[in-house]
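S.K.: this is a predicted model, with the sequence first.
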Amino acid sequence: MSEETKPRRRQARGERRIAQLLQAAANVFCAYGYTATSTNAIAREASVSPGTLYQYFPNKEAIAIELGERLLNEMREAHGQAFTPANLGLPLPELLDVVVDPMIAFNCEHPVFLALMHGSDVPGRIAEEHDALHANLLNRVQEVIAHYAPELSVEDRTRIADMTFAIFKGGLQLILAAPEGAERDAAITELKTVLLRYLSPLTGEPLTTLPNR
């Protein structure tokens, strides 16, 4: 075996171990919150010794930062795929489908995102990046509103975007609390219906089509 192959294998093992530790941290953060979680609890969840954990992360904050940055990067990708110029040309019900569905899917797949990002004691670096992402998302929503109602003032667009996002966040909590399957699907449909009924007056067209059920 060449010397070049050995480092690659060690690197691959290290990446698998990091992924294992991050998944364990996500599980524990979801169960107990960031503040109540300890590195020992993460190590137990990952079925490794605390010494092994410290080979990769010096403390809980470092784990949270790595996990948070990975989640934020994935969320940015979801936003980028949803808010595209092509999607702006869709009718409002279809636009809601392509924007809301990936955001809900992301949060359902990563419940730790809300637990970590909205914790009171999360590392400042994560909070700052999350705030920047939140501001970017609001800007994207304002762009959608401006597309449908260009006559609105900046103040009106800002207010409507804030309300739209508040509706989404409230609905998302109910969706995440609903059991997977028919109940969660029904909750998703209700959220889209509420958003559609709120935003449809901006298009100047009568509400005749509801989002996909």
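M.R.: Here it is on my side, so go on.

S.K.: for the rest of this, base every contact and every neighbour count on C-alpha atoms.
M.R.: OK.

S.K.: which residues in the protein form helices?
M.R.: For the chain, applying DSSP state H gives helices covering 5-36, 39-46, 50-56, 60-82, 85-88, 92-109, 112-117, 124-148, 154-177, 182-199.

S.K.: who touches the fifth one?
M.R.: Under the contact criterion Cα atoms under 8 Å, 6 or more residues apart in numbering, helix 85-88 has outside partners Leu95, Val98, Val144, His147.

S.K.: with mean neighbour count added, can I get the helices of the chain in TSV?
M.R.: Shown next, in TSV, are the helices of the chain (neighbours: other Cα atoms under 10 Å):
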stretch	mean neighbour count
helix 5-36	16
helix 39-46	19
helix 50-56	14
helix 60-82	17
helix 85-88	13
helix 92-109	17
helix 112-117	20
helix 124-148	16
helix 154-177	16
helix 182-199	17
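
S.K.: ok, which pair from the contacts of helix 85-88 is furthest apart?
M.R.: By the measure Cα to Cα, Val98 and His147 form the most distant pair in these, at 16.2 Å.

S.K.: against Glu66, how distant is Pro111?
M.R.: Counting by Cα to Cα, to the nearest Å, the gap between Pro111 and Glu66 amounts to 16 Å.

S.K.: circling back to that earlier point, identify, from the contacts of helix 85-88, the entry nearest to Asn73.
M.R.: Val98 (19.0 Å).

S.K.: list the contacts for the closest one?
M.R.: Taking Cα under 8 Å, 6+ apart as the criterion, Val98 is in contact with Ala82, Asn87.

S.K.: need the distance between the two termini of stretch 36-50.
M.R.: With Cα to Cα as the measure, stretch 36-50 spans 17 Å from end to end.

S.K.: ok, now stretch 32-51?
M.R.: 22 Å.

S.K.: what are the contacting residues of that stretch?
M.R.: With Cα under 8 Å, 6+ apart as the test, stretch 32-51 has contacts from 20-21, 23-25, 27-29, 53, 59-60, 115-116, 119, 121-122.

S.K.: same thing with stretch 53-73?
M.R.: Outside of stretch 53-73, the residues that reach it under the criterion Cα under 8 Å, 6+ apart are 18, 21-22, 25-26, 38-39, 43, 113, 116-117, 122-123, 125-126, 129-130, 133.

S.K.: this is the comparison structure:
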Amino acid sequence: MTEARPVRRQARGERRIAEILDAALALFAEAGYEGTSTNAIAARAGISPGSLYQYFPNKDAIADALSQRLLDELRAAHAAAFDLTDVAGAPIAGLVSRVVDPLVAFNVAHPGARALLGDAATPAAVTGRSRPLHAAVTDRVTAIVQARAPHLPTPDAERTAFVTVQIVAALMGPIVAASGPDRAALVTELKNALTGYLTPLTE
């Protein structure tokens, strides 16, 4: 009986931390990093600022913990997106869908991720963690391009990968902001744009 209480207390603490991080992520999506205060996070989480400070000393610490959680999930999304077989022989449209769908799913599930990891006001220590992961995406797209078009010089393949990633980044915000049929239509447009761009370069 004496051991159950600390276990329950620990579970309560973990649940409270998750609630704080969820509240922060939602607010970062709505107001950006700079426009979000710890008081607003506490209010959204349904706790007092004093209770919040029992878990996090400041907003930077919240962002740091949140970025760790998001990056773990983003790695999983990237693994699903780039777990590809028969890259050289598969239709471009199919490859595009297999890459885009997990990335869209991650960003839709975490609409504040882009605001947190890409906001200029976010501490460099937080945004810096995501840079190697974003660079790895470009590297993986480069590898796909090279597998499809081995005749392309490496600089051309890298440039093609860069443009591909930028197209996805440009449309991801509107996709996340949309809903229902509008979101589905934008995802289709994104896939069509990527397929149209990559087909003449890689076939």
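M.R.: On my side now, so go ahead. In this text the structure is predicted, and so the values were computed from the model without any measurement.

S.K.: can you calculate the TM-score here?
M.R.: The TM-score (TM-score structural alignment, normalised by the length of the second structure) is 0.94; 202 aligned residues with a Cα RMSD of 1.4 Å.

S.K.: coming back round to it: quick one: which of the contacts of stretch 32-51 of the first structure is nearest Thr193 of the first structure?
M.R.: If you rank these by distance to Thr193 of the first structure using Cα to Cα, Ala115 comes first, at 26.4 Å.

S.K.: could I get the contacting residues of the closest one?
M.R.: Contacts for Ala115 of the first structure (Cα under 8 Å, 6+ apart) come out as Phe29, Cys30, Gly33, Tyr34.

S.K.: what is the aligned counterpart of it in the second structure?
M.R.: Correspondence of Ala115 of the first structure to the second structure, assessed by TM-score structural alignment: Ala115.

S.K.: for that match, give its distance to Val126 of the second structure.
M.R.: Using Cα to Cα, which is the criterion applied here, Ala115 of the second structure is 12 Å from Val126 of the second structure.

S.K.: same deal with Val176 of the second structure?
M.R.: With distances taken as Cα to Cα, Val176 of the second structure is found 22 Å from Val126 of the second structure.

S.K.: quick revisit: and which of the contacts of stretch 32-51 of the first structure is nearest Gly170 of the first structure?
M.R.: Using Cα to Cα, the shortest approach to Gly170 of the first structure within those belongs to Ala115, at 14.8 Å.

S.K.: would you turn the contacts of Ala115 of the first structure into JSON lines with distance to Leu195 of the first structure?
M.R.: Conversion of those to JSON lines gives the following (distance: Cα to Cα, whole Å):
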{"residue": "Phe29", "distance to Leu195 of the first structure": "31"}
{"residue": "Cys30", "distance to Leu195 of the first structure": "28"}
{"residue": "Gly33", "distance to Leu195 of the first structure": "30"}
{"residue": "Tyr34", "distance to Leu195 of the first structure": "32"}
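
S.K.: widest-spaced pair of those residues?
M.R.: Going by Cα to Cα, the two entries of the contacts of Ala115 of the first structure that are most distant from one another are Cys30 and Tyr34, at 8.1 Å.

S.K.: mutual contacts of these two, please.
M.R.: Overlap between the neighbourhoods of Cys30 of the first structure and Tyr34 consists of Ala115, Leu116, taking contacts as Cα under 8 Å, 6+ apart.

S.K.: ok, average deviation of stretch 27-36 of the first structure from the second structure?
M.R.: Overlaying the second structure shows stretch 27-36 of the first structure at a mean distance of 1.6 Å from the equivalent residues (mean Cα distance after the TM-score superposition for the first structure).

S.K.: now stretch 5-14 of the first structure
M.R.: Once superposed with the second structure, the aligned residues differ from stretch 5-14 of the first structure by a mean of 1.5 Å; criterion: mean Cα distance after the TM-score superposition for the first structure.

S.K.: was I right to think Phe191 of the second structure contacts Asp101?
M.R.: For residue 191 of the second structure the amino acid is Lys, not Phe. No. Lys191 of the second structure sits out of contact with Asp101 when judged by Cα atoms under 8 Å, with a separation of 9.5 Å.

S.K.: looking at the first structure, which residue ends up farthest from its center?
M.R.: Computed with Cα atoms, centre = their mean, the maximum C-alpha offset from the centroid of the first structure is found at Met1, amounting to 42.8 Å.

S.K.: which ones are touching the closest residue to Pro102 of the first structure other than its chain neighbours?
M.R.: The shortest distance from Pro102 of the first structure to any residue other than its chain neighbours is 6.3 Å, reached at Ala78 (Cα to Cα, 6 or more residues apart in numbering). For Ala78 of the first structure, the contacting residues are Pro102, Met103, Phe106, taking Cα under 8 Å, 6+ apart as the criterion.

S.K.: equivalent range in the second structure for stretch 132-151 of the first structure?
M.R.: Under TM-score structural alignment, the match for stretch 132-151 of the first structure in the second structure covers residues 132-151.

S.K.: ok, Thr199 of the second structure to Ala149 of the second structure distance?
M.R.: Remark: distance between Thr199 of the second structure and Ala149 of the second structure (Cα to Cα) = 10 Å.

S.K.: more neighbours, these two?
M.R.: Ala149 (16 against 13; other Cα atoms under 10 Å).

S.K.: surely the more buried one touches Leu201?
M.R.: Yes. Under the criterion of Cα under 8 Å, Ala149 of the second structure lies in contact with Leu201, with a separation of 7.2 Å.

S.K.: so who does the corresponding residue of the second structure for Leu174 of the first structure touch?
M.R.: When the two structures are superposed using TM-score structural alignment, Leu174 of the first structure falls opposite Pro174 in the second structure. The contact partners of Pro174 of the second structure, by Cα under 8 Å, 6+ apart, come to Leu186.
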